[in-house]
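**Student:** no sequence for this one, just the structure:
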């Protein structure tokens, strides 16, 4: 048949195979983006809570100071 072709694998690749690979890559990228967004939101919330505890401790709330020093 096509004995003189340099690549014998290329004729076996079908158009829907390429489309399927692209679809899977885009889906994995979307899931990764979503998970990173959720992790970032959680970290920002922890930082805001920690900042609030620091402010409360600074203004004389002894309960906040106890919680703050237990975390460190």
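**Tutor:** Thanks, I have it. Please read all numbers here as calculations on a predicted model, not as lab measurements.
**Student:** alpha carbons only for contacts and neighbour counts from here, please
**Tutor:** OK.
**Student:** tell me where the chain has helices.
**Tutor:** For the chain, the helices defined by DSSP state H occupy 15-58, 62-71.
**Student:** need those in TSV (columns: mean neighbour count).
**Tutor:** Formatted as TSV, those follow (neighbours: other C-alpha atoms under 10 Å):
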stretch	mean neighbour count
helix 15-58	12
helix 62-71	13
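**Student:** and the comparison structure, right after this:
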């Protein structure tokens, strides 16, 4: 079973701090990846996140316009 948590909000309210705390609590099970690179056909983007319990992309809001709907079928 997979679970997803999206933490959205305006700037400077602690979203990045929460990610750094999670990374500190789980240094072995934490991985970071850029979502736009993951959605491409480059299969080698997954090598850094295999076996990780938490995967984060802290810069998501800068890459996608507000209100953009994506169809992510995996």
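**Tutor:** Thanks, I have the structure now. No experiment lies behind these values; they were computed from the predicted model shown.
**Student:** what's the TM-score here?
**Tutor:** Superposed pair, TM-score by TM-score structural alignment, normalised by the length of the first structure: 0.27. Supporting alignment: 27 aligned residues with a C-alpha RMSD of 2.9 Å.
**Student:** quick one: secondary structure of residue 23 of the second structure?
**Tutor:** Following DSSP: H, G, I helix; E, B strand; the rest coil, residue 23 of the second structure is assigned to helix.
**Student:** thought it was touching residue 30?
**Tutor:** Yes - using C-alpha atoms under 8 Å, residue 23 of the second structure is in contact with residue 30, at 5.7 Å.
**Student:** how close does residue 62 of the second structure sit to residue 15 of the second structure?
**Tutor:** Distance of residue 62 of the second structure to residue 15 of the second structure, given as C-alpha to C-alpha, to the nearest Å: 14 Å.
**Student:** out of these two, which sits in the busier spot?
**Tutor:** The neighbour comparison of residue 62 of the second structure against residue 15 (other C-alpha atoms under 10 Å) goes to residue 15, with 14 against 8.
**Student:** so what touches stretch 46-56 of the first structure?
**Tutor:** Contact with stretch 46-56 of the first structure is made by 64-65, 67-68, as judged by C-alpha atoms under 8 Å, 6 or more residues apart in numbering.
**Student:** include distance to residue 42 of the first structure when you put those residues into a markdown table, please.
**Tutor:** Formatted as a markdown table, the contacts of stretch 46-56 of the first structure follow (distance: C-alpha to C-alpha, whole Å):
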| residue | distance to residue 42 of the first structure |
| --- | --- |
| 64 | 21 |
| 65 | 23 |
| 67 | 20 |
| 68 | 19 |
